[in-house]
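Peer 1: Provided below are the primary sequence and the corresponding predicted coordinates.
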Amino acid sequence: MGVVKNRPGLDAPDRLSARYGGVPVIYVESEDDYYVFGECWFKDRLSHVEFIPAARQCGFSGCSAVVAAVADARSAGNSAWGIVDRDTVMSENLWHLVDETNDAIYECAKPFGTEIKALCRWEMENYLADGNAMEKCRAEIKSQPPRLSVTVYDELLNHCQALIPHAAMNAVCHLHRVEGLKDGYVKQKHLSTREDVDAEIRAGKLTRLPSSAAADYAQQTAHVDAFDLPGETPRARVNALLRRVHGKALLARFAAMHSISIDLKGLLANRIREMALVPAELASFVDEVATGG
């Protein structure tokens, strides 16, 4: 998905100015993002900053809508910012940033301009993948006592490891301009380990691509593996891998393993707020915008 598209509805500066009333706006990619950020995690900042799903402003959604909305709002003289998922850098074929494991270097790059925050983690859902909040939700839904944090993070590390070939294969699919693996692909019960997922990909999706894709897959797997921190605690390794594995797939896999049929995103967002676990990366950005930084 490119960041430059037709931008219907964004050529009315007077309407934009009237909408904001002097409060800085942060555009986000989707209604889900709006709920998590605007209605949950940062609702106490709403007198200083406003969150708006980009589709409400320009008629289409996603990273390109955020970039377009911010550009047009600023051209109209309004204070506007944006948040886009890390997967945007892959959409734009910025592979040096897709593979960048140094967060300081990644954040300094600002590929979409200084007013666009490109998340360090792959997508918004990766910030919902907090082990303690996930376990609290699981325990409540199943009417069971919560497990120890170390037990939960051992499980999440196994899930993240299984998602490494999934992320690598989706990068290969992007390279070859074919549809990637769905987020629900790895929640199948026979794909319980990384080795299972890797074997399934090699026997399936990879065989339907040109022969060069095998080398691409090996290379992309190595790139995703580079985000891991062998020797560190499971929690540290999970948080490191969340920069590159797909969060929606992780939540789907966790829910399937525990026979949870409801969408966990809203519950997780609220539990993270209640448990004072809102990620510092996001809180710092929102505070900077709210205080005019």
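Peer 2: Yep, it's here. Here the structure is a predicted model, which is why all the values come from computation and not from measurement.
Peer 1: switch to C-alpha atoms for all contacts and neighbour counts from now on
Peer 2: Noted.
Peer 1: wait, isn't residue 186 in contact with residue 164?
Peer 2: No: with contact defined as CA atoms under 8 Å, residue 186 does not count as touching residue 164 (10.6 Å).
Peer 1: tell me, what residue is most central in the protein?
Peer 2: Note on the chain: the residue nearest the mean C-alpha position is residue 123, at 0.7 Å, using CA atoms, centre = their mean.
Peer 1: for the nearest residue to that residue once chain neighbours are set aside, give me its contacts.
Peer 2: Using CA to CA, 6 or more residues apart in numbering and skipping residues adjacent in sequence, the residue nearest residue 123 is residue 85, 4.6 Å away. Contact partners of residue 85, counting by CA atoms under 8 Å, 6 or more residues apart in numbering, are 63, 118-124.
Peer 1: and residue 85, how close does it get to residue 161?
Peer 2: In this view, residue 85 and residue 161 are 21 Å apart by CA to CA, to the nearest Å.
Peer 1: what do you get for residue 29?
Peer 2: As judged by CA to CA, residue 29 and residue 161 stand 27 Å apart.
Peer 1: residue 239 now?
Peer 2: Computed as CA to CA, the residue 239 to residue 161 distance reads 12 Å.
Peer 1: likewise residue 169?
Peer 2: Applying CA to CA to residue 169 and residue 161 gives a distance of 14 Å.
Peer 1: the strands in the stretch 1-150 of the chain, which residues?
Peer 2: Under the criterion DSSP state E, counting those that start in this stretch, the stretch 1-150 of the chain contains strands at 25-28, 50-53, 80-84, 116-118.
Peer 1: how distant is the longest one from the center of its chain?
Peer 2: In this case it means strand 80-84. Relative to its parent chain, strand 80-84 has a centroid offset of 14 Å by CA atoms, centre = their mean, to the nearest Å.
Peer 1: what does stretch 151-170 contact?
Peer 2: Under CA under 8 Å, 6+ apart, the answer for stretch 151-170 is 131-132, 135, 180-181, 186, 192-198, 201, 206, 217, 220-221, 223-225, 234-235, 237-238, 241-242, 244-246, 249-250, 253-254.
Peer 1: okay, pairing it with this:
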Amino acid sequence: MGAVKNQPGLSAPDRLSARYGGVPVIYVESEEDNYVFGECWFKDHLSRVEFRPASQQCNFSGCSAVIEAVAEERKAGNSAWGVVDRDTVMSKDMWHLVHETDDAAYQNSQPFGSEVKALCRWEMENYLADGEAMEKCRAEIEMEPPRPMQDVYDELLNHCQVLIPHAAINAVCHQHRIEGLSDGYTNRRFSTRAESEACVQQDKFPRLPSSAAADYAMHVSRVDAFDLPGESSTTRVTALLRRVHGKALLDRFSAAHRIKDNLKGRLANHVREMARVPSEIALFVDQIAASN
């Protein structure tokens, strides 16, 4: 029980139940993730499972903190699990998983062990990028009737297409260890993918080696491989959410509609109210809760 014994103020015999309430703990990357999972989507599970930001265990946050927190707790004999974004596999240079378009193969790979779930979508925000919830938020804020879902997903598909060069160049930047583009880089600047493509190359290529042009072309084709041309806009957006950056998508949507509110909390609650919590995450949490 070393990891628990080292916690100040937790030297009493019942320290484990005092800290965890006797239920398994699921570590997440940030306070925002903790709010989405623990306060919104799975608040009715809290008698059987507890969510915690990994920073409470490791004094730093993010994917590495989750992996470390789970490892430390399990080594100490505690029941601990974790959830990390898909971008974690890029941070660890697991490029075969960054590019994996077969969801079953990706999930079966379990790159960080069976106790740490690596999400199929790029970031937690990609699960908040739910067309019905986004349109409900927009309509409420703008005090307008909601648009048809076809129109909403056509718009989201255009945003995703603009963000393909953004995702590709950020992969190149990570590969060459230079700072990538911000999530808000494409906001209200580009209406088409071609405009986005021209600018990301212009802004980043001068700071990269000559080989970066070939790297970029490869990464564009890899991101494009997640798309499903010929399918509906809804299907294509869902497919691309595995690879484009969700924070950037939410930023573009907010900028396009001049929404100044932080949409994440609203979206998390609407997703739950509309019974649209992603089954991928719900299954993982339900299995942990049922094992207690």
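Peer 2: Cool, the structure landed. The shown structure was predicted, so the numbers you read here are calculated from the model rather than taken from an experiment.
Peer 1: TM-score, when you put one on top of the other?
Peer 2: Once superposed, the chains reach a TM-score of 0.95 (TM-score structural alignment, normalised by the length of the second structure), with 284 aligned residues with a CA RMSD of 1.4 Å.
Peer 1: any chance of CSV for the strands of the stretch 1-150 of the first structure, columns distance to residue 268 of the first structure and mean neighbour count?
Peer 2: Listed next are the strands of the stretch 1-150 of the first structure as CSV, based on distance: least, CA to CA, whole Å; neighbours: other CA atoms under 10 Å:
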stretch, distance to residue 268 of the first structure, mean neighbour count
strand 25-28, 19, 27
strand 50-53, 19, 23
strand 80-84, 20, 26
strand 116-118, 22, 22
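Peer 1: need those in CSV with distance to residue 97 of the first structure, can you?
Peer 2: What follows is the strands of the stretch 1-150 of the first structure, written out as CSV (distance: least, CA to CA, whole Å):
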stretch, distance to residue 97 of the first structure
strand 25-28, 20
strand 50-53, 25
strand 80-84, 14
strand 116-118, 10
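Peer 1: to residue 286 of the first structure, which of the ones you listed lies closest?
Peer 2: Of all the strands of the stretch 1-150 of the first structure, strand 25-28 sits nearest to residue 286 of the first structure, with 8.3 Å by CA to CA.
Peer 1: who does the closest one touch, helix- and strand-wise?
Peer 2: strand 50-53, helix 63-75, strand 80-84 (3 or more CA pairs under 8 Å, 6 or more residues apart in numbering; DSSP states H and E).
Peer 1: quick check: which of the ones you listed is nearest to residue 269 of the first structure?
Peer 2: With respect to residue 269 of the first structure, and counting by CA to CA, the nearest of those is strand 50-53 at 15.8 Å.
Peer 1: any idea how far that closest one is from the middle of the chain?
Peer 2: Centre-to-centre, strand 50-53 of the first structure and its host chain are 17 Å apart (CA atoms, centre = their mean).
Peer 1: do stretch 52-63 of the second structure as well
Peer 2: Relative to its chain's centre, stretch 52-63 of the second structure lies at 16 Å (CA atoms, centre = their mean).
Peer 1: same thing with stretch 272-284 of the second structure?
Peer 2: 14 Å.
Peer 1: try stretch 158-171 of the second structure
Peer 2: Mean-position distance between stretch 158-171 of the second structure and its chain equals 15 Å (CA atoms, centre = their mean).
Peer 1: that stretch against the first structure, how far on average?
Peer 2: By mean CA distance after the TM-score superposition for the first structure, the fitted stretch 158-171 of the second structure averages 0.3 Å away from its aligned residues in the first structure.
Peer 1: in that stretch, which residues are buried?
Peer 2: Buried residues in stretch 158-171 of the second structure, counted by 16 or more other CA atoms under 10 Å: 159-171.
Peer 1: how close does the host helix or strand of residue 216 of the second structure sit to the first structure?
Peer 2: Counting by DSSP states H and E, the element that carries residue 216 of the second structure is helix 212-224. Compared with the first structure after fitting, helix 212-224 of the second structure deviates on average by 0.3 Å (mean CA distance after the TM-score superposition for the first structure).
Peer 1: contacts for that helix?
Peer 2: 99, 164-165, 167-169, 171-172, 205, 240, 243-244.
Peer 1: what is the subsequent helix or strand relative to the host helix or strand of residue 268 of the second structure?
Peer 2: Here residue 268 of the second structure sits within helix 263-273, counting by DSSP H and E. Per DSSP H and E, the first helix or strand lying C-terminal to helix 263-273 of the second structure is helix 279-291.
Peer 1: go through that next one and flag the buried ones.
Peer 2: Within helix 279-291 of the second structure, judged by 16+ other CA under 10 Å, the buried ones are 281, 285, 288-289.
Peer 1: show me where the stretch 101-250 of the second structure has helices.
Peer 2: Assigned by DSSP state H, counting those that start in this stretch, the helices in the stretch 101-250 of the second structure fall at 103-109, 125-128, 131-142, 149-175, 193-204, 212-224, 233-240, 246-256.
Peer 1: could you export those as a markdown table, including distance to residue 57 of the second structure?
Peer 2: Shown next, in a markdown table, are the helices of the stretch 101-250 of the second structure (distance: least, CA to CA, whole Å):
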| stretch | distance to residue 57 of the second structure |
| --- | --- |
| helix 103-109 | 26 |
| helix 125-128 | 23 |
| helix 131-142 | 33 |
| helix 149-175 | 27 |
| helix 193-204 | 37 |
| helix 212-224 | 35 |
| helix 233-240 | 33 |
| helix 246-256 | 25 |
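Peer 1: to residue 6 of the second structure, which of those helices lies closest?
Peer 2: Nearest of the helices of the stretch 101-250 of the second structure (CA to CA): helix 103-109, 33.3 Å.
Peer 1: superposed on the first structure, what's the mean shift for that closest one?
Peer 2: Mean deviation for helix 103-109 of the second structure: 0.3 Å (mean CA distance after the TM-score superposition for the first structure).
Peer 1: contacts for that helix next, please.
Peer 2: When contacts are defined by CA under 8 Å, 6+ apart, helix 103-109 of the second structure is touched by residues 97, 100, 118, 120.
Peer 1: of those - the most surrounded one?
Peer 2: Comparing those on neighbour count, residue 120 comes out first with 27 neighbours (neighbours: other CA atoms under 10 Å).
Peer 1: wouldn't that residue be in contact with residue 84 here?
Peer 2: No: judged on CA under 8 Å, residue 120 of the second structure makes no contact with residue 84 at a distance of 9.7 Å.
Peer 1: chain neighbours aside, what residue packs nearest to residue 61 of the second structure?
Peer 2: Nearest to residue 61 of the second structure is residue 55, by CA to CA, 6+ apart, at 4.7 Å.
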